[in-house]
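Colleague: Structure here, sequence nowhere to be found:
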């Protein structure tokens, strides 16, 4: 009898603890959990995250909780392992998440200035410090031949524009060396040293603080911190300068300048849902609100290009959210398979 009583108490305690652990977790009837990459987790983007959260709350009638991260892998694992309902992630991160959990589905991506998916792109950069530009030129033009033996900074091996796209470009250029993506993740085969910034901001700072000679990062993740000093946006040879009032982590390198040696268009990043924990009705309502004119005209979400306020999405013309299917991301899948 005593043994049964003890076992009963243990069972009751375990049941209570499991119930407590489930409160507020993804899949809860009254909470929508959204996880963010390190690039979008900074304090300077809190108002932008909150605006997105408010739109989700309005669409579902539920509370929204934000999960901020310092690591790509953690963000991907969070959505894959049913610990988040939604995520904002790059195309490569979505592809990796989809491979691990087939219930991950895209909701929307931001269009290009045309208001369509035809120009729904941002840009992957390879950048060098302005004072070192001649070290990366052959006969006056930038050449990838010059990056061999240099210290290189990527973002994360799960980053589309901070690893997959530049890696594909580099592997194609050095095809005679028979390199793999894994070879680019460590010093020796091509680079003297390889760093990972953990975020696009971190990779850029690796360059500007002198820890790397060349760095990969994207335009959209650093636009809030830099300005064109000379040239045209997203053009090889353009010089960017870190703003004097730039927020962390750029506050340690204000006034520093870098030059673009390579610019490659990349498919825009999606908002995705884990349909194993998110109800279909919530998915439909979120997609409907996100693709509405109201959101397209919300200046907290699509910030006017000339605004001094930083945001997640820029509005220069007809930008808005548009629904996409999984197949839209196949060009990035193909890069990873080459």
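Modeller: That came in fine, so what should we check first? Owing to the predicted nature of the structure, the values given are computational and were not obtained by experimental measurement.
Colleague: from here on, contacts and neighbour counts on C-alpha atoms
Modeller: Will do.
Colleague: Relative to residue 113, how far out is residue 320?
Modeller: Noted for residue 320: a distance of 8 Å to residue 113, by C-alpha to C-alpha, to the nearest Å.
Colleague: What is the neighbour count of residue 253?
Modeller: 17 (other C-alpha atoms under 10 Å).
Colleague: Skip ahead from the top helix by length along the chain and say which helix or strand is next.
Modeller: Secondary structure of the chain per DSSP state H: the longest helix is helix 2-22. Counting by DSSP states H and E, the element after helix 2-22 in chain order, helix or strand, is strand 31-36.
Colleague: can you pull the buried residues of the very next helix or strand once past that following strand?
Modeller: As assigned by DSSP H and E, the chain's next helix or strand after strand 31-36 is helix 46-60. Neighbour counts using 16 or more other C-alpha atoms under 10 Å place 47-57, 59-60 of helix 46-60 among the buried residues.
Colleague: just to revisit the earlier point, so for residue 320 and residue 113, which sits in the more crowded spot?
Modeller: Shown here are residue 320 and residue 113; by other C-alpha under 10 Å, residue 320 has more neighbours (30 against 18).
Colleague: burial of the residue lying closest to that one once chain neighbours are set aside, as a residue count?
Modeller: Nearest residue to residue 320 in three dimensions, chain neighbours excluded: residue 296, at 4.7 Å (C-alpha to C-alpha, 6 or more residues apart in numbering). Residues contacting residue 296 under the criterion other C-alpha under 10 Å number 22.
Colleague: just to revisit the earlier point, residues in contact with the longest helix of the chain?
Modeller: Outside of helix 2-22, the residues within contact range by C-alpha atoms under 8 Å, 6 or more residues apart in numbering are residue 28.
Colleague: need the contact list for residue 194.
Modeller: The contact partners of residue 194, by C-alpha under 8 Å, 6+ apart, come to 151-154, 184-187.
Colleague: For residue 32, state which of those is nearest.
Modeller: residue 154 (31.9 Å; C-alpha to C-alpha).
Colleague: and the closest one, what does it touch?
Modeller: 162-163, 194-197, 203, 215-217.
Colleague: State the pair within those residues that is farthest apart.
Modeller: Every pair of these checked by C-alpha to C-alpha; the farthest is 194 and 217, at 14.2 Å.
Colleague: pull the longest strand from this structure.
Modeller: strand 257-267 (DSSP state E).
Colleague: Could you check how far it is from the centre of its chain?
Modeller: The chain centroid and the centroid of strand 257-267 are separated by 16 Å under C-alpha atoms, centre = their mean, to the nearest Å.
Colleague: Please list the residues outside the next helix-or-strand element following that strand that contact it.
Modeller: Once strand 257-267 ends, the next helix or strand along the chain (criterion: DSSP H and E) is strand 270-274. By C-alpha under 8 Å, 6+ apart, the list of residues contacting strand 270-274 from outside reads 79-80, 82, 84-91, 94, 103-110, 283.
Colleague: Second structure for comparison follows:
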């Protein structure tokens, strides 16, 4: 996104926030809600660093609300039990459908420092050694996915359900036998279902462990949520055929599967996740302060927020090149909305 375009988006968002929140009765405390993926004890310091940024920008105390369920996080921002929340694109859309006063605040950018390449990756993976049914020469295909035991993250997850389920349906609808396959057909397994069994990890980490521990044949989860626990062993990062290994010092829930390896059979780019705000709880003035703080060059350079690979720190946001927080509007997430059409 070019600077002029970004300026227009900021002006538009300020107008939206002002219209929605001029009368907001603010608390002296800002509560931030986190999905299960970012609620682990191992990334507590990373959550607290975001909290420090919010406290410095607003002069308010920050409290963190961690969750064990996607629905709890989504409901919390929609009903005002939290003021800010870090959600996936699908989670944001669901929250906004429940309450139109939920708006995106910022997203982490791509390597370019803009929203143009602001993506992460949804993976379908199998345990190493089980790739053969999904290979056709040097290419990977998902033709043999039917009948397998499968793990999603949550049906409110963008990269752990929405994107992979849409990809599966689109692919198999071209096959006559599965031309009527629908999303609802993937929600649970059984003798007459597409999958023989369907599990839900509750988090991306949980879905990955469902696979690695042998509970399922194939699992959906994303790259960023497992990056702290695995390392690339062979192949190209975020490409089919890449093999990842669980680190020997991996924290829960990967501590039970240390050293195990898995392979990617399908990779799909996904829009980066937004930090969202309930504009009925936070005033336009405070929102302006938050936007300025999150999008500042100081924040982009904060290695406790944007963590480098060789820092030894466990983070939520990665710094590989020019990553920073950038402003987007609601329309940015329309490609995810369209997956439901």
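Modeller: It's in. Worth saying up front: this structure is predicted, and the values here are computed from it rather than measured.
Colleague: any chance of the contacts of residue 194 of the first structure in TSV, plus distance to residue 19 of the first structure?
Modeller: Formatted as TSV, the contacts of residue 194 of the first structure follow (distance: C-alpha to C-alpha, whole Å):
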residue	distance to residue 19 of the first structure
151	50
152	47
153	44
154	41
184	45
185	42
186	44
187	48
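Colleague: The stretch 51-200 of the second structure: strands as residue ranges?
Modeller: Using DSSP state E, counting those that start in this stretch, the strands of the stretch 51-200 of the second structure run over 61-65, 84-86, 102-108, 119-127, 135-136, 139-140, 149-152, 197-200.
Colleague: could I get those as JSON lines with distance to residue 33 of the second structure?
Modeller: JSON lines is the format used below for these (distance: least, C-alpha to C-alpha, whole Å):
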{"stretch": "strand 61-65", "distance to residue 33 of the second structure": "5"}
{"stretch": "strand 84-86", "distance to residue 33 of the second structure": "4"}
{"stretch": "strand 102-108", "distance to residue 33 of the second structure": "13"}
{"stretch": "strand 119-127", "distance to residue 33 of the second structure": "21"}
{"stretch": "strand 135-136", "distance to residue 33 of the second structure": "41"}
{"stretch": "strand 139-140", "distance to residue 33 of the second structure": "38"}
{"stretch": "strand 149-152", "distance to residue 33 of the second structure": "22"}
{"stretch": "strand 197-200", "distance to residue 33 of the second structure": "21"}
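Colleague: which residues in the second structure does stretch 4-12 of the first structure match up with?
Modeller: On the second structure, no counterpart of stretch 4-12 of the first structure exists by TM-score structural alignment.
Colleague: To clarify, my last question referred to stretch 129-136 of the first structure.
Modeller: Matched against the second structure by TM-score structural alignment, stretch 129-136 of the first structure falls on residues 127-134.
Colleague: wait, which of the strands of the stretch 51-200 of the second structure is closest to residue 294 of the second structure?
Modeller: Checking the strands of the stretch 51-200 of the second structure against residue 294 of the second structure by C-alpha to C-alpha gives strand 102-108 as the closest, at 7.5 Å.
Colleague: any idea of the angle the closest one forms with strand 119-127?
Modeller: If you take axes from the mean of the first three to the mean of the last three C-alpha atoms, to 10 degrees, strand 102-108 of the second structure sits at 80 degrees to strand 119-127.
Colleague: who touches residue 124 of the first structure in this structure?
Modeller: So residue 124 of the first structure contacts 161-162, 165-166, 216-219, 262-266 (C-alpha under 8 Å, 6+ apart).
Colleague: measure the counterpart of residue 53 of the first structure in the second structure to residue 80 of the second structure for me?
Modeller: Residue pairing (TM-score structural alignment): residue 53 of the first structure is matched to residue 51 of the second structure. According to C-alpha to C-alpha, residue 51 of the second structure and residue 80 of the second structure sit 18 Å apart.
Colleague: mind listing the helices for the stretch 101-250 of the second structure?
Modeller: 163-172, 204-212, 223-226 (DSSP state H, counting those that start in this stretch).
Colleague: show me where the stretch 201-338 of the first structure has strands.
Modeller: 214-218, 226-230, 239-242, 257-267, 270-274, 302-304, 313-315, 321-322.
Colleague: The second one aligns to what range in the second structure?
Modeller: Spelled out, it's strand 226-230 of the first structure. With TM-score structural alignment as the criterion, strand 226-230 of the first structure aligns to 230-234.
Colleague: Quick one: residues in contact with the matching stretch.
Modeller: Residues outside stretch 230-234 of the second structure that contact it (C-alpha under 8 Å, 6+ apart): 242-247, 250.
Colleague: Now render those as JSON lines, adding distance to residue 236 of the second structure and neighbour count.
Modeller: Converted to JSON lines, those look like this (distance: C-alpha to C-alpha, whole Å; neighbours: other C-alpha atoms under 10 Å):
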{"residue": "242", "distance to residue 236 of the second structure": "6", "neighbour count": "19"}
{"residue": "243", "distance to residue 236 of the second structure": "9", "neighbour count": "24"}
{"residue": "244", "distance to residue 236 of the second structure": "10", "neighbour count": "24"}
{"residue": "245", "distance to residue 236 of the second structure": "14", "neighbour count": "19"}
{"residue": "246", "distance to residue 236 of the second structure": "17", "neighbour count": "25"}
{"residue": "247", "distance to residue 236 of the second structure": "18", "neighbour count": "19"}
{"residue": "250", "distance to residue 236 of the second structure": "22", "neighbour count": "17"}
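Colleague: quick check, nearest of those to residue 62 of the second structure?
Modeller: Of all those, residue 250 has the smallest distance to residue 62 of the second structure: 28.7 Å, by C-alpha to C-alpha.
Colleague: any idea what the closest one aligns with in the first structure?
Modeller: By TM-score structural alignment, residue 250 of the second structure lines up with residue 246.
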